[in-house]
Every structure is written in C-alpha cells, then in structure tokens.
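K.L.:
What follows is a protein structure lacking sequence information:
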C-alpha cells in the first residue's frame, strides 16, 4: 500500500495531500503569507485523519518550483526536515506540471501552457502535452518577459495559471494560439500526489540532502530584486 504525502507553498495557496494506493485526500487553502504558520498543522491534521505517522509513509513530495522564492523554500525545507527525520525519499515535483495536470483534469485540456506570475513583469512558463494521462513537457521551464514568450507550433493551446495576466503584452501570434486563459489554476498538492506516485514507481526519489528547489531566476534577476528593495528603503 503506497503512501505519499505532498506539500506545496509555491503561490498564495498552501496545500497538503495524502495519496494512499492512489486515493487522494487534499487540504487546499489560499492563505497569503500564512504558509509558515499553517503548513505543519495542515500536515499533522492530514496524517492524523488517516491514522498515520510520518515514518509510515513511503515518500514525501513537494512543489520544487518555480514560484514564490520564499514559498518554495518553505515547502523544500519542511519536506527535507520531515524526510530526514523519518529516513524517507523525497520527490520534487514541478509546479508548472501540476498546473498542467489540473487543467487536464478539470477542463479536459490536452495541450497546455502552464504559467505563474514571476513578478517584475515576467512569468514562469512551460508547454505540455498530455500523454498516457500525465503532462509531458515539450520544452524547458523558463522565466521570461511576456513579449518574448514563444509557443510550440499549433493553436488552441489551453492557457493555465496566473502568468496569463500578461497576455495583452504578448505577441499577436501567442494571443491567437491560446484559448481564453484560466488564471485561477494553482499548483496543488493533490495533483502533485499523482505526479509523485508515477515518479515513485519509476524510482525517481532522492535523499533529503539531494532535493533542490528550482527558482529559474538568474543572478541578474535577483540583483534587480535587491536593487528595488534598496530603492524602497
């Protein structure tokens, strides 16, 4: 009986999910700036309701990014702490892949461009195609200004996630290739459970020490953030 716990704090939403032999229970809350206080109590409640302790799990999954810098660190650090204490493998899951899977489950989308708002007039983006019930990335995850977004060939792409708030700044070709965006599709721990189960079966777990967040921001971008903070002081 495979038991996998998943955590995500990469956006304003905070979510925890538990998969027991493919049956998933999820606690999903949009609680900006409350992730640090709420995440562990949500984990405790989820495990308690299932009559489980952390050491009885097979693995722990977490939203490894991209997304909020602070949020990704919270999920990564929490997952590492839980996994290290119980000697469990970790399954880092792409937040953009989780968005694509949710778009498929809720809207029957087959070709999805997942996005998140990266702030500073930029977005995180990746295109996916559903294959055997799971999203397969067609290119690399990127952080980009809206005007530089280029989609794979074809049209009727399903536009998912908050990054599509920048649609009006994108090229005419992109605007014509996508359907009306669904902005309120967040990465969620329930979707991450599905992706994590598939990864676990393939033996893709890593140790707590090896698990790494994915920020996508380069040093130049973070320097911009630092400079903006200095100007605001």
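P.N.:
Received, thanks. Since this is a predicted model, take the numbers as computed values, not measurements.

K.L.:
Only C-alpha atoms from now on, for both contacts and neighbour counts.
P.N.:
Fine.

K.L.:
List the contacts of residue 189.
P.N.:
Contacts for residue 189 were tallied using C-alpha atoms under 8 Å, 6 or more residues apart in numbering; they are 6-8, 15-17, 26, 28, 62-63.

K.L.:
Could I get the contacting residues of the residue positioned nearest the centre of the chain?
P.N.:
With distances taken as C-alpha atoms, centre = their mean, the chain has residue 95 as the residue nearest its mean C-alpha position (1.6 Å). Neighbour list for residue 95: 10, 63-67, 187-188, 192 [criterion: C-alpha under 8 Å, 6+ apart].

K.L.:
Pasting the second one now:
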C-alpha cells in the first residue's frame, strides 16, 4: 500500500458535499502533499439524488475505484435529520460490500477543523450551528498540539443561543449561529474572531477522519449511526392519534361547559317557548 484513500460524505445541511482524499503513507517523511478531489453543491432537500453521482465523478477524476478506499467517513450530525440518514445510509452501503471501516465525524467537529484549516491560530473553537426552532447545536473543542488532535471540552449539545457556555480562553466562534441569532448570541461578542464560513464540509471532515482512521477510531458499517442531538422533532402515528383524541375531548368539554354556563333567564325563555304545531315544520308555531 503506497497511499491511504478516504472518501468523505456530508449531507447534514442544504449542501451535498463529497471529498476524496489520497495521502501517501510516507507523507510524514517525504513531505509529499495529499491529493484531494471535491464536490460541494447546494442541492437543498435533494442531496440523496446527487450524492452517488458526485461520488462516481470524483473516482473517475482521480482514476480510482471504491476498491482503492481504505475507509469511508460521513458527517454524523447534528444537522438535518433527513440529510444525516442519507449520508449514514450511503456510507454503510458502500462500506458493507467491501468490508471497509466507517468513520463517523461530528459536523460540529468538522466546523472546528474548518476554522483551524483557515486560521492556524484557531486552536480553541466554539462550534455553533443554527438548529432551527430557536435553538443552537454547539460544542467546544481545544486543539492539542502535542497529539495533533482535537480534545472535546463540551460534547455536542442543544440550547437556546443565550445559554451557550463560553470557553475560558480566547476562542474562535465557528458556524452560522452568529449570523442567525445576532445579539442574542453572547458568544459572538466574546469571541476572538467569528468564522461564519467554517461550516460542515467534506474537506475538513476528510482531514479529521484521516486522523481518526489512523488512530483506529472506526466502526463496522452496520454500527454507523447518526448523532441527532435533538431527540425528537416529529410525532409518531400513535402520538398524533392521541393528540387528535385529546383535542376532540377538549372541544367536547368546552361545549358541555358552555351549556352549563347558560344563564337562568335563557333557560326559562327556552322552557316557555310554545311547542310547534303537529305536522308544522320545526321552528314554525301555531297560526
């Protein structure tokens, strides 16, 4: 083996992001540069239709095949639930047939890696992404120069923007949370610098995954799983039925309460109304 080849996938956002990384095994001794092929396209909610074609294009450009790969990495989350399932499923499917190891990489860690690649001084990174529903996905990372690896200070969490815990040393704020929440995000004002372009992307994901692969932090294909962080945003069928029944019961109770609340005068007026004549339409009295 003269090179390590790693395929990285990320569909956690509105982008379909794919990178193919090839690194000579003796790069540390020879200084040989890695080779990288990339597709990063805004696809919205249809990343699933673009992911496999993009992968095929990269292998064709590189003159490689899936059989040349040593591992497959994917952005495990947090992010779009549908996007996370897409990347997980494709990584599993491609890896399973060739018995390749899979490298799950947090999308927040990919943000931290992106910030460091763009600015070597970014050695403490608070990664924060807009999670919708007025909340933020965030994590805190510190770069260990001796180990040449990130240390997780705070694992991926979900909070209101005001509740982020600030690092105790100068830090870079990575991700799109500052743009999404502005002054509601105290971390933006406290940061050494804000890098709104440090977002989930297959290139930093590939670099982080390569270190994880070399350190043996991989999983078998059938054990790869998304990291949702937000436990739940959708109801099950049973829960929807129960909610509907609950609403119907509340409406019936409201009607009963309204009847009980009828004034005594209304009740007397109703009781003294003359009965309709036999055979007359309802509501028509005797002539």
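P.N.:
Nice, I can see it. Just so it is clear, the model here is predicted, and its values are computed rather than measured.

K.L.:
Adding secondary structure, neighbour count and distance to residue 203 of the first structure, write the contacts of residue 189 of the first structure out as TSV.
P.N.:
Shown next, in TSV, are those (DSSP: H, G, I helix; E, B strand; the rest coil; neighbours: other C-alpha atoms under 10 Å; distance: C-alpha to C-alpha, whole Å):
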residue	secondary structure	neighbour count	distance to residue 203 of the first structure
6	strand	30	17
7	strand	33	19
8	strand	31	21
15	strand	29	24
16	strand	29	22
17	strand	26	20
26	strand	20	24
28	strand	17	27
62	strand	34	16
63	strand	33	18
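
K.L.:
for the residues you listed, which one is nearest residue 105 of the first structure?
P.N.:
Residue 105 of the first structure lies nearest to residue 26 out of those, by C-alpha to C-alpha, at 15.0 Å.

K.L.:
Give me the distance between the closest one and residue 188 of the first structure.
P.N.:
According to C-alpha to C-alpha, to the nearest Å, residue 26 of the first structure stands 9 Å off from residue 188 of the first structure.

K.L.:
Name the residues contacting each of these two.
P.N.:
By C-alpha under 8 Å, 6+ apart, the residues touching both residue 26 of the first structure and residue 188 are 15-16.

K.L.:
Any idea how many residues pack against residue 91 of the second structure?
P.N.:
Applying other C-alpha atoms under 10 Å, we find 28 residues neighbouring residue 91 of the second structure.

K.L.:
what about the aligned partner of it in the first structure, is that helix, strand or coil?
P.N.:
The equivalent of residue 91 of the second structure in the first structure is residue 79 (alignment by TM-score structural alignment). Of the three states, residue 79 of the first structure takes helix under DSSP: H, G, I helix; E, B strand; the rest coil.

K.L.:
what does the one 5 residues further on give?
P.N.:
Using three-state DSSP, the three-state assignment for residue 84 of the first structure comes out as helix.

K.L.:
now the helices: where do they sit in the second structure?
P.N.:
27-30, 47-62, 81-98, 107-118, 177-181, 186-190, 202-214, 237-260, 264-271 (DSSP state H).

K.L.:
Surely residue 130 of the first structure and residue 105 touch.
P.N.:
No. The pair residue 130 of the first structure / residue 105 is not scored as a contact, 10.5 Å apart, by C-alpha atoms under 8 Å.

K.L.:
Please compare the two by neighbour count and tell me which comes out ahead.
P.N.:
Neighbours were counted for residue 130 of the first structure and for residue 105 using other C-alpha under 10 Å; residue 130 has more, 17 against 14.

K.L.:
Alignment lookup: that one to the second structure.
P.N.:
So, by TM-score structural alignment, residue 130 of the first structure is matched to residue 143.

K.L.:
same deal with residue 195 of the first structure?
P.N.:
Checking TM-score structural alignment: residue 195 of the first structure goes with residue 208.

K.L.:
list the contacts for its match?
P.N.:
Residue 208 of the second structure neighbours (C-alpha under 8 Å, 6+ apart): 105, 109-110, 113.

K.L.:
So which of these is the closest to residue 153 of the second structure?
P.N.:
Among the contacts of residue 208 of the second structure, and counting by C-alpha to C-alpha, the member closest to residue 153 of the second structure is residue 109, at 11.5 Å.

K.L.:
what residue of the first structure takes the place of the closest one?
P.N.:
In the first structure, residue 109 of the second structure lands on residue 97 (TM-score structural alignment).

K.L.:
okay, now that match: neighbour count?
P.N.:
Count around residue 97 of the first structure with other C-alpha under 10 Å applied: 28.
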